[in-house]
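Visitor: generate coordinates for the sequence data below:
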Amino acid sequence: MSILTFFPVVFIWIWILHHLKNRASKNEENQSKQFWKAEHDANSVRKMDLSNLPYIHIDTEKLPFKETTDPKLLEIQATMKDLSTKKIVNLVGQSNTDLKAAYGPANLDALSAYDANFTELIRTLSNWGTYLYEQGQLQDARVVLEYGILCKTDIKNNYVLLAKIYHKNNEINKITALIKQADTLQTLMKSSILSALKEIKDN
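Guide: You can find the predicted model right below:
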């Protein structure tokens, strides 16, 4: 390439890069403006009634609580009984701005607490089901893990262990139902969960 053709090419690339940089900066500026407008609007929403939220009420009668001296089970069961007295709501996928816009900023602390309770619930159910599975108590594990699905957990291990139990019992239709349930999740783990379930089903 001669020097006469080299410089025009360089100038063209400089112009393209400059143009792309300006466009990216403008997009970032627009996104920032939209975010702060949404925040401003959300902070102006009056406090809404929370009585009609889709609360999760833990039915302890449906879970395999047992008299035991096993410290692990004692801890898990105590946590579940404590959670049964708290307000729990699945708010996965909703940002603080979304929550303020829907229910008012005055409710944000309460909603955050309800969502934290949900996170603790699904983690505890997953840990409980896993422990029972590892102890060979498959029927009790099944009950706990199915309860996790009912609560719309997005924890992969909850789905995988339950699918393994179904597979042991040749209940392939139930694995199919699990796949359909997992496909409705709003989580970054969705594709990983679906892949694991399909692998179990096909083996």
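Visitor: C-alpha only now, for contacts and for neighbours.
Guide: Will do.
Visitor: check which residues of the longest helix anywhere in the chain are buried.
Guide: The single longest helix within the chain, with elements called by DSSP state H, is helix 3-42. Within helix 3-42, the residues that count as buried by 16 or more other C-alpha atoms under 10 Å are Ala38, Glu39, Ala42.
Visitor: OK, contacts around the second one?
Guide: Read that as Glu39. Going by C-alpha atoms under 8 Å, 6 or more residues apart in numbering, Glu39 touches Thr97.
Visitor: can you check the first one too?
Guide: Contacts were defined as C-alpha under 8 Å, 6+ apart; by that measure Ala38 touches Thr97.
Visitor: if I look at it, how far off is Val89?
Guide: From Ala38 across to Val89, the span is 23 Å (C-alpha to C-alpha, to the nearest Å).
Visitor: and for Val10?
Guide: Distance from Val10 to Val89, by C-alpha to C-alpha: 57 Å.
Visitor: do Ile58 as well
Guide: For Ile58 relative to Val89 (C-alpha to C-alpha), the value is 11 Å.
Visitor: can you tell me the SS state at Asp98?
Guide: helix (DSSP: H, G, I helix; E, B strand; the rest coil).
Visitor: which residue is the nearest non-sequential neighbour of it?
Guide: Spatially, and ignoring its direct neighbours in sequence, Asp98 is nearest to Ala42 (7.6 Å; C-alpha to C-alpha, 6 or more residues apart in numbering).
Visitor: next up, for comparison:
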Amino acid sequence: MKFPFFASFIVLIIWLKYEIGKADRLKAKASDSFWDKEMQANNVRKKSLDNLHYVEIPYDLIPRDLLTEYEAMRDSLAMIDALSGKKIVNLNGITNTDLKLSYGTANITPLSEYDENYTKLITALYTIASLLYENGYAGQAVPLLEFGVMTGTDMSGYYRLLQKHYRSTKEPGKLDWLKSCAEKVEGMMKDSICRIVNEPEN
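Guide: Here you go, the predicted structure:
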């Protein structure tokens, strides 16, 4: 009576060894593919950055005379002022390897700076917008939030606050627009953002 159990155990061991070997082979293949791509990327010559989608600071949407008693508001305005004249690009979801393939290894440093500038801008704008919204200035907050979404931000707070606003103001068309924007988000936050904008009403 012990033989069937022993045979099943042997089969299980063989299956586990096969699955582990399969996983190792897939991992090795993925690693080889990555390094092949990285080697190719490192040999790409510097290319023009003229075709990038540069983000302009929306000065006309930023109220500078509201809620300045808040340190977070003052700091965010100062951050935006510090970005004046700098190049700003949203590179969410694009790996360094892909950037090198598209624009050349020599452009990695400026591209990283442009992306960092975007992160600073979008963080500052969200801080300003959320402060405005929480203090009864929805009319000034919403355009800033919509601007952030139109740049393709993957900061979930933008989508959560706009979803809340569009539902409270009964704007299904705007909510549909927000959902379509969420579907276009690049990077790991996409699924989370899509869940936020599609949350059912309580």
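Visitor: as TSV, the buried residues of helix 3-42 of structure 1 with distance to Phe118 of structure 1 would be great.
Guide: Shown next, in TSV, are these (distance: C-alpha to C-alpha, whole Å):
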residue	distance to Phe118 of structure 1
Ala38	26
Glu39	25
Ala42	24
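Visitor: I'd like to know which of those residues is nearest to Pro64 of structure 1.
Guide: Ala42 (42.7 Å; C-alpha to C-alpha).
Visitor: what about Asn51 of structure 2, neighbour count?
Guide: Residues near Asn51 of structure 2, counting by other C-alpha atoms under 10 Å, number 6.
Visitor: what lines up with it in structure 1?
Guide: When structure 1 is aligned by TM-score structural alignment, Asn51 of structure 2 is paired with Asn52.
Visitor: could I get the full set of helices for structure 1?
Guide: Under DSSP H, structure 1 gives helices at 3-42, 71-83, 96-103, 108-134, 138-150, 156-168, 172-182, 190-202.
Visitor: dump the ones you listed into JSON lines; add distance to Lys62 of structure 1 as well.
Guide: Compiled in JSON lines, the helices of structure 1 are given as follows (distance: least, C-alpha to C-alpha, whole Å):
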{"stretch": "helix 3-42", "distance to Lys62 of structure 1": "39"}
{"stretch": "helix 71-83", "distance to Lys62 of structure 1": "12"}
{"stretch": "helix 96-103", "distance to Lys62 of structure 1": "31"}
{"stretch": "helix 108-134", "distance to Lys62 of structure 1": "13"}
{"stretch": "helix 138-150", "distance to Lys62 of structure 1": "8"}
{"stretch": "helix 156-168", "distance to Lys62 of structure 1": "17"}
{"stretch": "helix 172-182", "distance to Lys62 of structure 1": "20"}
{"stretch": "helix 190-202", "distance to Lys62 of structure 1": "25"}
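Visitor: Met48 of structure 1: which of those is closest?
Guide: helix 96-103 (4.8 Å).
Visitor: between that closest one and helix 3-42, how many degrees?
Guide: 40 degrees (axes from the mean of the first three to the mean of the last three C-alpha atoms, to 10 degrees).
Visitor: what's the mean distance for helix 96-103 of structure 1 versus structure 2?
Guide: Following the fit onto structure 2, the mean deviation recorded for helix 96-103 of structure 1 is 1.0 Å by mean C-alpha distance after the TM-score superposition for structure 1.
Visitor: list the buried residues for that helix?
Guide: Quick answer for helix 96-103 of structure 1 (16+ other C-alpha under 10 Å): Asn96, Thr97, Leu99, Lys100, Ala101, Tyr103.
Visitor: of all these, which comes closest to Lys180 of structure 1?
Guide: Leu99 (27.5 Å).
Visitor: which ones are touching that closest one?
Guide: Pro105, Leu108, Leu111.
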